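A.B. asks: Here is a sequence together with a model predicted from it:
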Amino acid sequence: MIRRKPNMTFHPSYWFSSLGAGGTAVSFFMYLMWMVPHKNTPIPTFADWSTQLNEGGFMAALTFASLVGIIVFSILHFALLFWNIAESTAFKKDLKALVNTPAEVQLMAIPVTFAMTVNVLFILGALFIPNLWASVELLFPGAIAAFALIGVYAVRIFVQYISNMVRSGGYASVDHNHLSALVSVFTFSMLSVGFAAASAMSHIAITAAIATTLSIAFFAFALLIGIIVLSHGINAIMKHGIAEAASPSLWMLIPILTVLGISWVRLSHGLNHHFGIESSPGSLFLPLTVIFMLQLGVFTLGYKVMKANHYLTYYLYGDKENPISFGLVCPGVALFVMGMFWWHIGWVKTGIIEPFSPAYWIGIGVLFTIQVITISALLKLIRKLLRHPTPTKVAHV
């Protein structure tokens, strides 16, 4: 049963548990995306993986394991999603107490999780509902509408936060010595990549054009807000040092770069198909390499800081408890996912690396290690923060 410590105030960061589980489900989908043939559809479907399983061998086993991973972590995602909805409803006062404070922006963890839910549902539908792809053009407007509603919700939260901050002259830098406000950028980036799916995969011009426009809008919004948040956050960190409890925010840029990178790939496909702007694996090698190398740099810097202040020792492996620790999960998932895009588009599709060669599997092995470490961290944090035992009732004689 999911249960947090009763003496800990409910915080929006608990939503990152569901977000991380959903992202992990998507990470298992990456094996199918890049290793299961799907010539007739842009992503693998029920028919594609069924054919792969029937062929037997190692790839069939890998496909089966990936499907199990998708199912298990999708179930975990929805279990944590419903728990967070229930907790947010039951403890509205805790969330309202954040309004007009620097922590108000953390409410953006809610819409970004809902956006992940739409992505998970899309994957589950494509994989487990036979022949669904034949009607996919009817589903794209629904997906666009869902992301639009989430976008309105996210914009309302962010506008209220930024208006409160501007009205009061901003918050003291000592209260902003972290990068947690990047959750707003993450949210808008997630919406951008959601809209970009229809841009890349729809064959109906008007659907793709609307999706492309909305994706670019949130992409641009994410970039603008990102510049502002990074400049203020880094300045505050340089003055006061990183707030220990918010140390995972140093890695928040990693998932942002991943979803913006995937948005770029999807938009490139959509612009090529509908607007005649040429795109090729070679042309995507440069932006994907820049993004992945930047992610590795951010990861290394963040790890060195968290090693120096013993954050991982205290909050992941030790006795200190804080729901912000769930912010450690998405960066690991994002690094794995972007690694899969970079490896397959930049190296395999360009012919530099032969598919399923020894060199290919070495690269996959490195990424798999990242995935395993991330899953281990997610499960450890769930056990630590959300498996608090229910008090036993003492029987009175």
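C.D. replies: Alright, I've got the coordinates. Fair warning: this is a prediction, and the values are worked out from it, not measured in the lab.
A.B. asks: C-alpha from now on. contacts and neighbour counts both.
C.D. replies: Fine.
A.B. asks: so what's the nearest residue to Asp94 once chain neighbours are set aside up against?
C.D. replies: Counting by CA to CA, 6 or more residues apart in numbering, Phe10 is the residue found nearest to Asp94 once chain neighbours are left out, at 6.2 Å. Going by CA atoms under 8 Å, 6 or more residues apart in numbering, Phe10 touches Glu87, Ser88, Phe91, Asp94, Leu95.
A.B. asks: Tell me which stretches of this structure form helices.
C.D. replies: With DSSP state H as the criterion, the chain has helices at 15-35, 46-55, 58-90, 92-96, 109-128, 136-167, 182-201, 205-240, 253-275, 281-308, 311, 329-341, 358-386.
A.B. asks: So for Pro6, which of these sits nearest?
C.D. replies: Closest approach to Pro6 among these is made by helix 358-386 (10.6 Å; CA to CA).
A.B. asks: neighbours of Pro12, just the number please.
C.D. replies: 23 (other CA atoms under 10 Å).
A.B. asks: got a list of what Ser202 touches?
C.D. replies: Glu137, Phe140, Ala208.
A.B. asks: likewise Glu87?
C.D. replies: Glu87 makes contact with Phe10, according to CA under 8 Å, 6+ apart.
A.B. asks: For it, give its distance to Ala308.
C.D. replies: Distance, Glu87 to Ala308, by CA to CA, to the nearest Å: 34 Å.
A.B. asks: Trp83 too?
C.D. replies: Per CA to CA, Trp83 is found 34 Å from Ala308.
A.B. asks: So the two - more neighbours on which side?
C.D. replies: Taking other CA under 10 Å, Trp83 and Ala308 do not tie; Trp83 has more neighbours (17 against 10).
A.B. asks: from memory the more buried one sits against Arg4, does it?
C.D. replies: No. The pair Trp83 and Arg4 fails to qualify as a contact (CA atoms under 8 Å) at a distance of 10.5 Å.
A.B. asks: among the contacts of Ser202, who's most crowded?
C.D. replies: Ala208 (26 neighbours).
A.B. asks: For that residue, which non-adjacent residue is closest in space?
C.D. replies: Ala208 sits nearest to Ser199 (CA to CA, 6+ apart), 4.3 Å away.
A.B. asks: what number of residues lie near the one you found?
C.D. replies: For Ser199, using other CA under 10 Å, the count is 33.
A.B. asks: hmm, back to that, show me which of the contacts of Phe10 are buried.
C.D. replies: Glu87, Ser88, Leu95 (16 or more other CA atoms under 10 Å).
A.B. asks: Same list (these) but as TSV, adding distance to Ile227.
C.D. replies: Formatted as TSV, the buried ones among the contacts of Phe10 follow (distance: CA to CA, whole Å):
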residue	distance to Ile227
Glu87	33
Ser88	30
Leu95	27
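A.B. asks: which residues touch the closest residue to Asp175 other than its chain neighbours?
C.D. replies: Distance criterion CA to CA, 6+ apart; nearest residue to Asp175, sequence neighbours excluded, is Pro102 at 6.9 Å. Shown in contact with Pro102 (CA under 8 Å, 6+ apart): Met165, Tyr171, Asp175, His176.
A.B. asks: One more to weigh against that first structure:
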Amino acid sequence: MLQRLPHTPPEQYSPLYFLAALGAGGLGVAFFMWLMHWMPYSETPMPVFDELIGVLGQGPLYQQLALIGAWLGIAYFSVLHFRLLAWNLKSFQAFRRTAAYRALRESNAETQLLAGPLTLAMSINVGFVLGMAFVPGLWQIVEWLFPMALLAFLAVGVWALMLLRDFWGRVLTEGNFDCTKNNSFAQLLPAFALSMIGVGLAAPAAMSENSLTVLVSLVLSSFFIVTAIISGTVQLILGIRGMLDQGANPETAPSLWIVVPILTVLSIALLRQGHGIEVLGDGVGGVQGFGLLTTLLMAQVAFGLLGWVVLRRYGYFRRFVTGSERSPGSYTLVCPGVAITVMLHFWVNVALADSGAIAAYGGLYWTITGVALAFHAATIWLVMQLNRKHFGNAASRPSPARA
């Protein structure tokens, strides 16, 4: 039965209640596995209503029972998921006006806020499952739905990145991260959220026949997958260190299992990406080149965004690049500019053009090349600006800042 949801005082609410909605949505998606692996379908890469309905009249009894059971399970847990999601969103809005929320934003527990985008990413997956299981003629318009799904997942991803920007920007510039209280894997929640967004963004790569849709899906999903791996690796090591030092926290001990769903989601995402890469690639070399260069480029983007957050919070550019302060360390900025320029040229020519993913010297080719040229120009400007600051007028130069 769908029990009545309680009224929780705003100051007693926790963002971790989003995980209740997440779990219900996950159970609904799990019933879809019955349809994927037990039902016959040949016209589409995924089971859809138009083929499933034929099982009721022609399929064997076990398939008929499994189909009805799957439909009931998907419907029930999807309704429960969206009820819990609505309750959480309403409660969270009230919670944001409390002192408890402000205290959470200044503590290790700030990463609990990632439970919100994690659950919304699941909501999009649940919506797609509902469409395939119950909507006639869905596959006839599915190529129009894929761009909408990509935009929806990207919007959730932006929300997640903004939350991570606030968290990492705070702890890397102000400190205040209490390692003595990090004796669990609770800090892996952001990696879970990023991987869930990544697997959603990878779905069109596994199902679309439009090469541009597949390409966008591969690039966006690669960024979130790589970011999830980086974030998860860092917090996994810190969590193990905390538990070795303090012992595991009994209250957050269930977080020790969070690696399991992360690995499941990442495995599905990589399988989806593999299908998309095969669709785009001409031969093994093209496939390997695309996968390798795209993954490494997305890792560069992830680290670049992290560095941008910290440098911007410190006001580094207006102080040490365009301002009056000098530091020899500012020349460190030149190497990333050169590196991303070179990587973009390799990516557009080897990973995309040579593999046949895009047309060489076409519109998209020159658009991406334009980004590489923009980074190149910005790096040239940076060198000239730093040279003028450090070597231009020795008599008027202020003293270098201390490292």
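C.D. replies: That came through fine. Predicted model, so just to flag it, every value in this text is computed and none were measured.
A.B. asks: which residues does Ile150 of structure 1 contact?
C.D. replies: Pro111, Phe114, Ala115.
A.B. asks: Check the gap between the corresponding residue of structure 2 for Ala222 of structure 1 and Leu189 of structure 2 for me.
C.D. replies: If you follow Ala222 of structure 1 across to structure 2 using TM-score structural alignment, you land on Ala228. According to CA to CA, Ala228 of structure 2 and Leu189 of structure 2 sit 10 Å apart.
A.B. asks: since we're on the closest residue to Glu106 of structure 2 other than its chain neighbours, how many residues are nearby?
C.D. replies: Computed as CA to CA, 6+ apart, the closest residue to Glu106 of structure 2 that is not its neighbour in sequence is Asn176, at 7.7 Å. Residues lying near Asn176 of structure 2 (other CA under 10 Å) number 12.
A.B. asks: how much space between Asn176 of structure 2 and Ala109 of structure 2?
C.D. replies: Distance from Asn176 of structure 2 to Ala109 of structure 2, counting by CA to CA: 12 Å.
A.B. asks: One more: Phe92 of structure 2?
C.D. replies: Counting by CA to CA - Phe92 of structure 2 and Ala109 of structure 2 are separated by 15 Å.
A.B. asks: wait, doesn't Gly169 of structure 2 sit right on Arg313?
C.D. replies: Yes. Between Gly169 of structure 2 and Arg313 there is a contact under CA under 8 Å: 7.0 Å.
A.B. asks: Which residue of the two possesses the greater neighbour count?
C.D. replies: When Gly169 of structure 2 and Arg313 are compared for neighbours, Gly169 comes out ahead with 21 against 15, by other CA under 10 Å.
A.B. asks: Now for that one: which residues touch it?
C.D. replies: Gly169 of structure 2 makes contact with Val309, Val310, Arg313 under the criterion CA under 8 Å, 6+ apart.
A.B. asks: buried residues in stretch 55-70 of structure 2?
C.D. replies: Val55, Gly59, Gln63, Gln64, Ala66, Leu67, Ala70.
A.B. asks: Any chance you could list what contacts that stretch?
C.D. replies: Contact with stretch 55-70 of structure 2 is made by Phe31, Phe32, Trp34, Leu35, Trp38, Met39, Leu52, as judged by CA under 8 Å, 6+ apart.
A.B. asks: among those residues, which ones are buried?
C.D. replies: Looking at the contacts of stretch 55-70 of structure 2 with 16+ other CA under 10 Å, the buried ones turn out to be Phe31, Phe32, Trp34, Leu35, Met39, Leu52.
A.B. asks: how near is the fifth one to Asn125 of structure 2?
C.D. replies: Distance from Met39 of structure 2 to Asn125 of structure 2, counting by CA to CA: 20 Å.
A.B. asks: Please apply the same query to the last one.
C.D. replies: Leu52 of structure 2 sits 19 Å away from Asn125 of structure 2 when distances are taken as CA to CA.
A.B. asks: Which of the buried ones among the contacts of stretch 55-70 of structure 2 sits closest to Ile368 of structure 2?
C.D. replies: Phe32 (38.4 Å).
A.B. asks: what separates the closest one from Arg83 of structure 2, distance-wise?
C.D. replies: Note on Phe32 of structure 2: its distance to Arg83 of structure 2, by CA to CA, is 20 Å.
A.B. asks: go on, Cys179 of structure 2?
C.D. replies: Taking CA to CA, one finds Cys179 of structure 2 at 36 Å from Arg83 of structure 2.
A.B. asks: same check, this time on Ala206 of structure 2
C.D. replies: 30 Å.
A.B. asks: Equivalent analysis for Gly247 of structure 2, please.
C.D. replies: 37 Å.
A.B. asks: got it, and Met196 of structure 2?
C.D. replies: In terms of CA to CA, Met196 of structure 2 sits 20 Å off from Arg83 of structure 2.
A.B. asks: more crowded one of these two?
C.D. replies: Taking other CA under 10 Å, Met196 of structure 2 and Arg83 do not tie; Met196 has more neighbours (32 against 16).
A.B. asks: Stretch 104-119 of structure 2 spans what distance, first to last residue?
C.D. replies: 19 Å.
A.B. asks: How far does that stretch sit from its chain's centre?
C.D. replies: Distance of stretch 104-119 of structure 2 from the chain centroid (CA atoms, centre = their mean, to the nearest Å) equals 15 Å.
A.B. asks: what's that stretch aligned against in structure 1?
C.D. replies: The aligned range for stretch 104-119 of structure 2 is 98-113, by TM-score structural alignment.
A.B. asks: same check, this time on stretch 27-38 of structure 2
C.D. replies: Residue span in structure 1 matched to stretch 27-38 of structure 2, by TM-score structural alignment: 24-35.
A.B. asks: And for stretch 197-210 of structure 2?
C.D. replies: Using TM-score structural alignment, stretch 197-210 of structure 2 pairs with 191-204 in structure 1.
A.B. asks: again, but for stretch 75-89 of structure 2
C.D. replies: The aligned range for stretch 75-89 of structure 2 in structure 1 is 71-85, by TM-score structural alignment.
A.B. asks: mean deviation (superposed) between the matching stretch and structure 2, please.
C.D. replies: Average distance, stretch 71-85 of structure 1 versus aligned residues of structure 2 after superposition (mean CA distance after the TM-score superposition for structure 1): 0.3 Å.
A.B. asks: Name the residues of that stretch that come out as buried.
C.D. replies: Ile71, Phe73, Ser74, Ile75, Leu76, His77, Phe78, Leu80, Leu81, Trp83, Asn84.
A.B. asks: How many neighbouring residues does the nearest residue to Val199 of structure 2 once chain neighbours are set aside have?
C.D. replies: Computed as CA to CA, 6+ apart, the closest residue to Val199 of structure 2 that is not its neighbour in sequence is Ala269, at 4.4 Å. By other CA under 10 Å, 26 other residues sit near Ala269 of structure 2.
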